[in-house]
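Asker: Could you work out the structure for the sequence below:
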Amino acid sequence: MKRSIFMLVAALFAVCFVFTSCKDDNEPATIAKVEYGLTLNVPLDVEGGSLQNATAVFTNVLDKTTYTLSNFKEKDGKYNAVLSIPEGTYNIEVKGSLTYKVNNQSLTSEVRATKSNVAVAKSAVEGIPSSTEIALNTYNTADGLVISEIYFSFSKTPEGKDYSDDQYIKIANNSDTLMYADGLAIVQSQFQTNVKNDYKPNVMPQGMTVEDIFVIPGTGKQYPIKPGEEIVIAFNARNHKEFNANSIDLSKANFQFYSSMFIEGVDANGEETETEKQNNNVPVLKHVYGDPDGRVTPNRNGVKAYALVRIEGDVETFKKNYEYKVKYVEAEDPTNFENEENYLMVPNKWVIDAVNLAVKSDHQWNVVAPSLDAGFTYWAEQMNDASSYRKAVLRKKNGTKWIDTNNSTNDFEAAAKPSYFEY
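Answerer: The predicted structure follows:
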């Protein structure tokens, strides 16, 4: 009897030992936590910026566990924080807001940045944690809208005359979310890419100097743009085939610039013209800045920059706060006469997308900051190029998305066939 009890106890002990051993073999080792630092750098084109409400989320690539870091402290213009986190590989996403000044006006922009596959491990130096740096970028809530096509080059009538009223521009929603055109501004640069003067002060690192501003009307959510869709803004939303057999039908455009020089069919010389009457079925953009008579015709050679902008606050306050005095000598003036003008700039942080246009053989400089557009595109090889009629610039696509690297040389097909024309 005692022998049986002994054998039973021994068997139970053996079973327990086996199970215990199996459990120990399969149980994962505890991953050591380490101190890891993160440094945030404000955008290079921002002076005196103050970062607020910054939050960094570390996501483990393997198990998707997240760790949040928010106690950033400023030192020597950089923002630093340290967290305790298991060793591993992480994707980091940072969001926050940045307050700074442009033209002595205080601005606040959202900032964000990402960094992928960051290896987090124990530091080799005792007392100094391993770390990584991330450069922040400002962004606009309308990021995702891009200029997808510009056609300003004129067509020809069967009689060989220039026809300019069929110009248009297209704007696309390059995001995955529904966006709204309401309140979006389309601006034309003051400076030309074929004339480089020495402007003082040079505000380009802070803002885009503009000649004209047009704003899309709306109540805020009146004009949706679905992901992957485009809207068309015609210079004059008419069926131009009625007046020029070589032209196009823009009567179903979403909006029109419609310069006031066309009101009641009167041209710039005061002569009545049927072709320039308004299509009352298409909403008209508000011309909030520029020639008070509204006499705006985009240059057919394409020597200016165009941009999409979200103006913060009311337009009148904006115009008051961002007007600046500039002095310059025209590049080819032998007398070196110093001109003095009052210009208006749009803060770069308000710019959603910008495109430098130029004549290929006469390009002297880009008229927006490289952070907005580091290149240029064109439809004319040379000034008044006869082969440039009915030519446009078209943003390239990669699958279902438009290419947007902030470099128009790479992003656009130059001297392309306009999408509205049938050849």
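
Asker: drop to CA atoms for contacts and neighbour counts, all remaining ones
Answerer: Fine.

Asker: can you map out the helices along the stretch 1-150 of the chain?
Answerer: With DSSP state H, counting those that start in this stretch as the criterion, the stretch 1-150 of the chain has helices at 2-26.

Asker: so where do the strands sit in it?
Answerer: 33-41, 50-60, 66-69, 73-75, 78-86, 88-102, 105-120, 130-135, 137-139, 145-151 (DSSP state E, counting those that start in this stretch).

Asker: Identify the residues contacting the closest residue to residue 148 other than its chain neighbours.
Answerer: Distance criterion C-alpha to C-alpha, 6 or more residues apart in numbering; nearest residue to residue 148, sequence neighbours excluded, is residue 395 at 4.9 Å. Contacts of residue 395 were listed using C-alpha atoms under 8 Å, 6 or more residues apart in numbering, and they are 147-149, 402-403, 411-413.

Asker: quick one on the thing from earlier: turn the strands of the stretch 1-150 of the chain into CSV, columns for distance to residue 390 and mean neighbour count.
Answerer: Shown next, in CSV, are the strands of the stretch 1-150 of the chain (distance: least, C-alpha to C-alpha, whole Å; neighbours: other C-alpha atoms under 10 Å):
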stretch, distance to residue 390, mean neighbour count
strand 33-41, 46, 18
strand 50-60, 48, 19
strand 66-69, 54, 16
strand 73-75, 54, 12
strand 78-86, 51, 17
strand 88-102, 40, 19
strand 105-120, 39, 16
strand 130-135, 42, 16
strand 137-139, 35, 19
strand 145-151, 8, 25
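
Asker: Next, the second sequence, to be compared with the first:
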Amino acid sequence: MKKISYLLLLIITAAISCKKEDTISTGIRPVDVTVNLSYGLDSSKYKLPVGGITVKMTNTNSGTVQTATSNDSGRVRFTNVQAGAYDIDAMVTIADTTYYRITGNLIEENITFNASEKNTRVAVGDEIKLNLTLVAGTVGDWVIKQIYYAGSHTTQGALYRDQFIELYNNTDKVLYADSIYIGQLFGRQSLTRNNTHVLPNGQVDWTHSVGMNPNIDANNDYVYTRSILMVPGNGTTYPVQPGSSIIIAQTALNHKTPFTGANGNTISVKDPSLTVDLSGADFEAYYGDFAGSPLASDIDNPEVPNMVVYQYNGRDYILDNPGRDAYIIFKVDASQNVRNWPSYPLPTLAPPPSTADYYIQVPNQYIIDGVEVQPSAAEDRIPKKLNAAFDAGFTFVPKGSYSSQSVIRKTARTVNGRIILKDTNNSTEDFDYLDFANPRGFK
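Answerer: Down below sits the predicted model:
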């Protein structure tokens, strides 16, 4: 009996030992993650509530989501977190009446605060502690409603020539589209290329750009564009009714039917159902007057006004098909001349060549709305270009490039027949997708 018990003890000990060694060798021992929340406020005269805020941890590989709620001190604790990469997001909406009672500041509608830390690495070791600062997002009259960046099938569809962006009047009053700027942001496009100075989050560190002003916060107070287009007009030329939108097309044609390209050849699609009719677009981006070698598909539709091109990159207004761009809309006051804004080359480790591209530095203070787009596959995603004040999350089309899919802002509610779109400055929450891009459609 003693021999059997001793043998059983050895087996159990060995099993425990193997399990322990396996945990150590595989490096998957769970750890605890503590998140401390606070507000990024200019005033210390009042305190907004930090308790009861839901924080999400999303495993970027598996998509598994864990949620926890903060205590009255703003602390959230996740236990037994497996090693991996995580997106950590917090969002809280405070009623306008509550905000007024606490701060004395009168606002017209509820205010949303966001905090985000993307691609956080959780590894075996001591407990991980993170500090997240909740910031109030910008709420503008205009919002980016739909972005059709993926394009349609390379041989059956229209490739990328059917791309468009849709802007929406999210108010109950008439707005004028005149002089709205659309910026296509640029930054680090690949994690495998390490030829630039980078920040701890992996994004480009613009402070190292040649000629950069050392007296500004180049990374936090500005964004950098590779294209800027502006809606023409004298200020009251293009009224947009409440709950209506404008479509800015790469080329304002019906891409379902054949047309004659700039080179005289016929351009057509094999499967018209994969693409869109943009002949009714409000504006188009025409590069034929200045690009050295514009694409043959860049046709100027005389019935559709051209956007004013302040900055361009390439042979047409092409949106990044994999989804590695972010997009902003902004307006400036009379003191600003966008053409005179400084531009800088990428902060490469080696001196930039004389042929290097330059990117316009856009002050955050003029941004009305921003949307971060990312590749559909988690392993292809890149560091964010927009901070939480403009977009605490990101959006994407699940089928990726040339899928005919678009990202579209969700409907929040309908008031007297007018659709109000969701706008919490977190596109992970605010956006969905359409299986087939649909100008002026809703989700």
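
Asker: rewinding a little: map the residue nearest to residue 148 of the first structure across to the second structure for me.
Answerer: Residue 395 of the first structure maps onto residue 409 of the second structure when the alignment is built from TM-score structural alignment.

Asker: go on, residue 418 of the first structure?
Answerer: Checking with TM-score structural alignment, residue 418 of the first structure has residue 437 as its match.

Asker: Tell me how many other residues crowd its match.
Answerer: Using other C-alpha atoms under 10 Å, residue 437 of the second structure is surrounded by 27 other residues.

Asker: Three-state assignment for it, please.
Answerer: coil (DSSP: H, G, I helix; E, B strand; the rest coil).

Asker: Could you do residue 10 of the second structure as well?
Answerer: Applying three-state DSSP: residue 10 of the second structure is helix.

Asker: And residue 171 of the first structure, by the same measure?
Answerer: strand.

Asker: now the strands: where do they sit in the stretch 51-200 of the second structure?
Answerer: Counting by DSSP E, counting those that start in this stretch, the strands of the stretch 51-200 of the second structure are 54-59, 65-69, 75-81, 84-94, 111-122, 128-136, 142-148, 164-169, 175-176, 181-185.

Asker: The ones you listed into TSV, with extra columns for distance to residue 44 of the second structure?
Answerer: Formatted as TSV, the strands of the stretch 51-200 of the second structure follow (distance: least, C-alpha to C-alpha, whole Å):
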stretch	distance to residue 44 of the second structure
strand 54-59	24
strand 65-69	24
strand 75-81	20
strand 84-94	18
strand 111-122	17
strand 128-136	14
strand 142-148	31
strand 164-169	35
strand 175-176	36
strand 181-185	34
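
Asker: buried residues in stretch 332-352 of the second structure?
Answerer: Using 16 or more other C-alpha atoms under 10 Å as the test for burial, stretch 332-352 of the second structure gives 338, 343-348.

Asker: check contacts around the residue opposite residue 286 of the second structure in the first structure once aligned.
Answerer: Aligned counterpart of residue 286 of the second structure in the first structure: residue 258 (TM-score structural alignment). If a contact means C-alpha under 8 Å, 6+ apart, then residue 258 of the first structure has 234-237, 278, 284-285 as its contacts.

Asker: Can I take it that residue 258 of the first structure is in a strand?
Answerer: No: Residue 258 of the first structure: not assigned to a strand; according to three-state DSSP it is coil.

Asker: quick one: it from residue 313 of the first structure, how far?
Answerer: In this view, residue 258 of the first structure and residue 313 of the first structure are 25 Å apart by C-alpha to C-alpha, to the nearest Å.

Asker: what's the answer for residue 10 of the first structure, then?
Answerer: Residue 10 of the first structure is 83 Å from residue 313 of the first structure, by C-alpha to C-alpha.

Asker: Ok, residue 306 of the first structure next?
Answerer: Distance from residue 306 of the first structure to residue 313 of the first structure, by C-alpha to C-alpha: 21 Å.
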